[in-house]
Every structure is written in structure tokens, then in C-alpha cells.
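**Student:** Fold the stuff below for me.
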Amino acid sequence: MRKQLRFRPDGTFTIVQFTDTEFSDPRAADEIKMNETMARILAAEQPDLVVYTGDVIASGGNSDPIGSFRCAAAVPESRGIPWAAVFGNHDAEAPNVTREQLHALQLTYRCNYAKPDPPGLHGAGNFVLTVAGEEREPAAALYFLDSGSYSPLEHSRLGFYDWIRRSQIQWYTEQSHALTTDNGGSPLPSLMFFHIPLPEYHDIWDFSVCHGVKGDPICAPWINTGLFAAMMEMGDVRGVFAGHDHANDFIGTLHGIKLAYGRTTRNAYAAEPFPTGARVIRLTAGTADFETWLHLEDGTVVTEQPVHQPEGRQPFQIRSR
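**Tutor:** The predicted model follows:
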């Protein structure tokens, strides 16, 4: 039986975004604390979907990365909550695990809604889900893309982190076009999830009014392959959600598309105190926009983040994530 996400009878659909959880040692005090935080957030928000936006596990130096991924899966799975994951740069650093293995593993879970990869597509974990409306018709779409890990050309002055490839962008536009056609020519309101932020995240911080915190450099790829332009051309994606930079949680709008960070769920190395938590996203059937807020480890719900006024282009910085 095909799995299908649905809007609730009240017309809402709620997503909890966990990011950079880096499961690695279930005995570690901060991992125990993180599990408790995640449980409280899920109990309070009662989401219709949990999304892990990469670095689900920290595989480097991890003797049991598969076991760590199973710990991550158990958080929503044990509560019967639909979930899906995309991968980041730390998920498959160990020689004994690959992104393909992790993607195949998530597909074995009863509550997991990810899909097998289309043939010939770069990466592992590229799929689209629809959310059905009152008449069981597709009423919204959720895109998930593999943003890769480290630049294959990092010694050629092309940066440290990987980028979303042209085959993935073409796949997205084909899926978007098909859904738009099936919807009578009107684009479905859509969201997109991946790990490494787009280069346009620099633009919204430097040139747009943003809400939230930038405590880390924006570690986007140095190559811009045009995904944002494709989203503008297709006219469906209204929000993009990334992770990767643990002390960033800001959101801003560029040409009608909101670019947002999640709230790091595990505070691995932020220089300043930065409570962990999650970003919550709520879609409403029949509308193109969405609501979003933060839910922190102490139970605080943040609906209004601090305002950042644009200051122009800042000197470029790079920091390993």
C-alpha cells in the first residue's frame, strides 16, 4: 500500500525539522539530553512529519554508524510519526557506511516516507512527497535533495563543500512541471529540504531584512548551479530549509522565496550559548504561504526572532562544518 501524507481535517500540516543531530554515542550525556529534547518537542507539537535535514549521524570515528542511524530513526518511529531524512557531510565520512546504504536503510522503516532514488540521478536521497487535500488530490509538495558533502574540486579553488548538481535540478523541474500540469496549470505550494545552504543565503543576510541569528559563517558551496533560479522559474517552492551551520537559525525572503535555517538540535560547537531545538513549519491547505517558529530545548516557543537589517556584502569567511 502506497504511503500518503495528508492535511488534517482542519486543513493544517505540521512539520518538525530536526537538523545536525549527529547521533554517535547513545551513552553520551549530550545525546541523552538531545533525545529528551526531541521527545518533548514531538509531544508538544504533534507533527504530521519529521524531517532530518542532514548530519543525522556523525560517522567519522564511529564504530557503529548504522546503529547510530537506527537511534535517530527510533525517535519518530517509536511514536508512529511519519519521517524522512536527507544527508549531510558527516553522515558518510566513515569508510564502513555510504549515503546509499543510509538511504536504503531509512526505506525499510514502517513510518519512513522517503522514496527510492530515481535512476541516473546524482546523490542519494532525492525524492518528492505530496500532501493530499480534502478530496485526496495533491495539495502541496515537499522536495528533498542530496546537497552532497565535500567539494570534489576543493583543491581547485572551488570551495570546501559540495553543491546540488544539474541532474538534480533537471529532475526537480521535471517533477514540478508534472505536478503543475496535473493541477490544471497552477503550481502546487511546495517546500524544499536539504543540508548545505545555497549561495543565496549570503544574499538574504547581506541585502534583505532577516529574522534570527547568524552566529556562524554561511558555509555554502562556492559554485552556484542555479537551483534557486529554477525554483523561481517553476513558481512552486515557497520555502527552503537547510542545516549545516549550527549557530545560524535566520530566515529571510529573496524574490518571494523564504530561505531558512533550522534550529540545530545538537549544539556541537557553537562559540556562544545557543539553546538547541527544532524549527516547526505549518502549511495550511489552499494557501501558498506557511507559518514557522522555533521550539527550544527548554520548551520556549519562539514566534518572533530578532530582526537583522541588511549591511551589504560582508568579507567572506570559511569554517569547517
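**Student:** only C-alpha atoms for contact and neighbour calcs from this point on.
**Tutor:** Noted.
**Student:** How many neighbouring residues does the spatially closest residue to residue 92 that is not a sequence neighbour have?
**Tutor:** Nearest residue to residue 92, sequence neighbours excluded (C-alpha to C-alpha, 6 or more residues apart in numbering): residue 98, at 5.1 Å. By other C-alpha atoms under 10 Å, the residues close to residue 98 number 17.
**Student:** and what of residue 196?
**Tutor:** The number of residues packed near residue 196 is 30, by other C-alpha under 10 Å.
**Student:** what residues are up against it?
**Tutor:** Residues counted as contacts of residue 196 (C-alpha atoms under 8 Å, 6 or more residues apart in numbering) are 88, 147, 148, 161, 162, 163, 219, 220, 221, 242, 243, 244.
**Student:** The first one: what's it in contact with?
**Tutor:** Right, the one you point to is residue 88. 53, 54, 55, 56, 146, 147, 148, 149, 195, 196, 244.
**Student:** Any buried residues in stretch 260-276, and which?
**Tutor:** 260, 261, 262, 263, 264, 265, 266, 267, 270, 274, 275, 276 (16 or more other C-alpha atoms under 10 Å).
**Student:** nope, stretch 25-35 is what I meant
**Tutor:** 25, 31, 34, 35.
**Student:** I'd like those laid out as a markdown table, including secondary structure.
**Tutor:** Below are those laid out as a markdown table (DSSP: H, G, I helix; E, B strand; the rest coil):
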| residue | secondary structure |
| --- | --- |
| 25 | coil |
| 31 | helix |
| 34 | helix |
| 35 | helix |
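**Student:** neighbours of the residue lying closest to residue 187 once chain neighbours are set aside, just the number please.
**Tutor:** In this structure, residue 187 finds its nearest non-sequential neighbour in residue 180, 4.5 Å apart by C-alpha to C-alpha, 6+ apart. Using other C-alpha under 10 Å, residue 180 has 18 other residues around it.
**Student:** Test my guess that residue 180 contacts residue 189.
**Tutor:** No: the pair residue 180 and residue 189 fails to qualify as a contact (C-alpha atoms under 8 Å) at a distance of 9.8 Å.
**Student:** Could you also give me the structure for this next sequence, so I can compare it with the first?
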Amino acid sequence: MGQHRLAFNEQGTFKIVQLTDLHLQDVQHNALDQRTLELVERIIAIEQPDLIVYTGDIVSSHDAVDAAATEYAFRRALQCAQHAGIPFAVIYGNHDSEKHVTREQLQQIADQYTLYQGESGPAHIHGTGNYVLPIQQADGMEAAALLYFWDSGADAPEQIGGYAWIHSDQIHWYREQSKQYREQYGTVLPALGFMHIPLPEYREAWHSDTTVGGKGEDVCCPDINSGLFAALLDGQDVFAIFAGHDHDNDYCGQWHGIKLAFGRVAGYNTYGNLPRGARVIVLHEGERRLDSWLRLEDDTMMQQTSRLDYAVLDDGLD
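**Tutor:** Next comes the predicted model:
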């Protein structure tokens, strides 16, 4: 885990670029993968964030020819941040360790980078990459905000079907972390959360009057609701969650006071009708407030101001 200090700047802001669903397969020989990396590098150069968060499916391991190709693609993705001199965090998606490699092997690669800010997390709970990062005050060494990361797994057991869910031991871990920070600082620090597979509550958020952005496919969340959202309501610190996974969804909505948002698919070597890009998130020190926009493949900044049904708009497209 890197030792780079994450802190609000003198203007009291902290910028994050969320990169999701790159789906790299064969970077050395595939033009679409090379195009994805060029997009990522360009977005980083334009936005100059304080932190880059890769929210899963960085590689599409099932489609790669072998482990060497998968590991090389994973390294190339992380090098986009490392070579730009920007700290980064990683969580894994359902396709990252589907074939050829394990999450533990990918974690060993990530640990080699000096600007990597994450960790494998507690060995006694489900997943690889459950951790929390504090963002410090602009003029001090104390935490002013928190970033939580959960490994949302891959597939559910066959008898249940669908996607995995955040397990009870991961929820207990979050409760303990939240409690420790609250006791240490004597207050509830504002926090964001990141995961790959969206929570079931994302379905409800789509129908909220606060929702902006688009929905072009069903929300691919777990069939089992394990209760993380309820724990977040109890903890009162996390006020926004960011996920990936659904390539044709990019909406943000409020549900019981918590913002539930999708990133924007970045990979060209995968399904989806949306122009490729990334989500940008700007936190404000001392506030439970953020600004967010999409940086798109044509270098434009897209502010989402209304709700769009991409499934209707894209009717007839392959």
C-alpha cells in the first residue's frame, strides 16, 4: 500500500476519476484495447485528479488468451495512473479473475506500484480489497473524509443464480470501521463508497425524482439483499456509492438520502451503446456534498441534468 498523502487542496476540494469496465484482453495486439488505454490516459491528462479509482472489470480474463496476457493488461491499466504520477485505488469486478488469474495474483501486482493506495484487506472476511482510505484536511494531518471500498464478488451460488452480494462479514467490517473513526474524531466523517456490482437499491433509485442520467439496461444487481444499505443508513457517514458493471447505465439517484451512482464504461472491447468515458467526482471539505460529471471520449464534459431512458433512445441498435 502506497504512503502518498491523500488530502483536500487549498480550495477545499478533492477530485476523483472513476474508471470502470475497461475489459482489457490483449493489449499488445488488440486495437480496441489500445484505444481504451489511450482514452484513459487522455481523461487523466485532462482532469488531473487527486485519486483514480478503478471500479472493477479492469481486465476481461475469460476472453484473454492466457494468464500472461491478463497480467500484462492489468499492469498496463495501472500504469496509466502510475506514469501520470497520480495515486490510485482498485476494486475487482466479476470478470477480473474469471479465468487464468486469481484476485490474489492481481493484488500482488497492484502492491508493486508505489502510488497504489489500496490493500488486500482483512483475510478473515469475504473478498480481496476491502479497505478504507482517509482523505486528510488541507491544512492538517487529521482525516476530513473517508473512502470505503468493498469487493462485491462475482457470481452467486448456482442454486441462487445471478451475481454475488456483499457478505455479512464485510458489513460487520464496515460497521467496525465506521465506529472506530467516529470514536476517534468525535464526529461522523462524510464518506463515499465504491464497489463493482451495484446494490439492489439501485433499482429503487432509478424511480426517484432526484435521478439524472440514463438507464439502458436492467440493473444487474444481486438477487439477495444482504443489508449493506441499511448498515450505511445506521452509520450515517456514507452519503454516496459509486458502482460499475452495467455498461448501459450511467444514472445517479438519491434513495433515502444516499446517492447511488453508476460510472461510465471506458472499454471499447465490450458491449454497450454509450460513448466511452469516465465519471469525475469532486468532494468538498467539511461538507456532505459532491459535484460530478462525465468526461467523454470526444473530450467533452457532460453534466447530467435530466433522466433519460437509453433503452428507448437506442431502440434498434445492436
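**Student:** which ones among the buried residues of stretch 260-276 of the first structure are found in strands?
**Tutor:** Per DSSP state E, strands hold the following members of these: 260, 261.
**Student:** JSON lines for the buried residues of stretch 260-276 of the first structure, including distance to residue 19 of the first structure?
**Tutor:** Below are those laid out as JSON lines (distance: C-alpha to C-alpha, whole Å):
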{"residue": "260", "distance to residue 19 of the first structure": "12"}
{"residue": "261", "distance to residue 19 of the first structure": "9"}
{"residue": "262", "distance to residue 19 of the first structure": "6"}
{"residue": "263", "distance to residue 19 of the first structure": "7"}
{"residue": "264", "distance to residue 19 of the first structure": "5"}
{"residue": "265", "distance to residue 19 of the first structure": "6"}
{"residue": "266", "distance to residue 19 of the first structure": "8"}
{"residue": "267", "distance to residue 19 of the first structure": "10"}
{"residue": "270", "distance to residue 19 of the first structure": "14"}
{"residue": "274", "distance to residue 19 of the first structure": "14"}
{"residue": "275", "distance to residue 19 of the first structure": "13"}
{"residue": "276", "distance to residue 19 of the first structure": "10"}
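**Student:** would you list every one of the helices in the first structure?
**Tutor:** For the first structure, applying DSSP state H gives helices covering 29-45, 65-77, 99-106, 166-182, 200-207, 227-234.
**Student:** quick one, which of these is nearest to residue 1 of the first structure?
**Tutor:** Shortest distance between residue 1 of the first structure and those, using C-alpha to C-alpha, is found for helix 99-106: 17.3 Å.
**Student:** Superposed on the second structure, what's the mean shift for the closest one?
**Tutor:** Following the fit onto the second structure, the mean deviation recorded for helix 99-106 of the first structure is 1.4 Å by mean C-alpha distance after the TM-score superposition for the first structure.
**Student:** and the angle for that helix with helix 65-77?
**Tutor:** Here helix 99-106 of the first structure runs at an angle of 40 degrees relative to helix 65-77 (axes from the mean of the first three to the mean of the last three C-alpha atoms, to 10 degrees).
**Student:** Can you spell out the matching residue range in the second structure for helix 99-106 of the first structure?
**Tutor:** Counting by TM-score structural alignment, helix 99-106 of the first structure lines up with residues 103-110 of the second structure.
**Student:** Quick one: closest of the helices of the first structure to residue 136 of the first structure.
**Tutor:** Nearest of the helices of the first structure (C-alpha to C-alpha): helix 166-182, 13.4 Å.
**Student:** for the closest one, packing partners?
**Tutor:** Packed against helix 166-182 of the first structure, as judged by 3 or more C-alpha pairs under 8 Å, 6 or more residues apart in numbering; DSSP states H and E, are the following elements: helix 227-234.
**Student:** go with 10 Å
**Tutor:** Under the contact criterion of 3 or more C-alpha pairs under 10 Å, 6 or more residues apart in numbering; DSSP states H and E, helix 166-182 of the first structure touches strand 127-132, strand 138-144, helix 227-234.
**Student:** Give the aligned range of it in the second structure.
**Tutor:** Mapped onto the second structure using TM-score structural alignment, helix 166-182 of the first structure covers residues 168-184.
**Student:** hang on, isn't the residue nearest to residue 187 of the first structure packed against residue 237?
**Tutor:** No: distance between residue 180 of the first structure and residue 237: 11.8 Å, which falls outside the contact criterion (C-alpha atoms under 10 Å).
**Student:** Find residues that contact each of these two.
**Tutor:** Shared contacts of residue 180 of the first structure and residue 237 (C-alpha atoms under 10 Å, 6 or more residues apart in numbering): 187, 188, 189.
**Student:** tell me which of those is nearest to residue 285 of the first structure?
**Tutor:** Closest to residue 285 of the first structure out of those is residue 189 (9.1 Å), distances taken as C-alpha to C-alpha.
**Student:** wait, that closest one sits on residue 142?
**Tutor:** Yes: here residue 189 of the first structure reaches residue 142: they are 8.8 Å apart, a contact under C-alpha under 10 Å.
**Student:** Are there residues contacting both of those two? Which ones?
**Tutor:** Common neighbours of residue 189 of the first structure and residue 142 (C-alpha under 10 Å, 6+ apart) are 237, 239.
**Student:** what about those two, which has more around it?
**Tutor:** Legend: neighbour count by other C-alpha under 10 Å for residue 189 of the first structure and residue 142, higher for residue 189 (24 against 18).
**Student:** show me what contacts the more buried one?
**Tutor:** Residue 189 of the first structure touches 138-142, 180, 235-239, 283-290, counting by C-alpha under 10 Å, 6+ apart.
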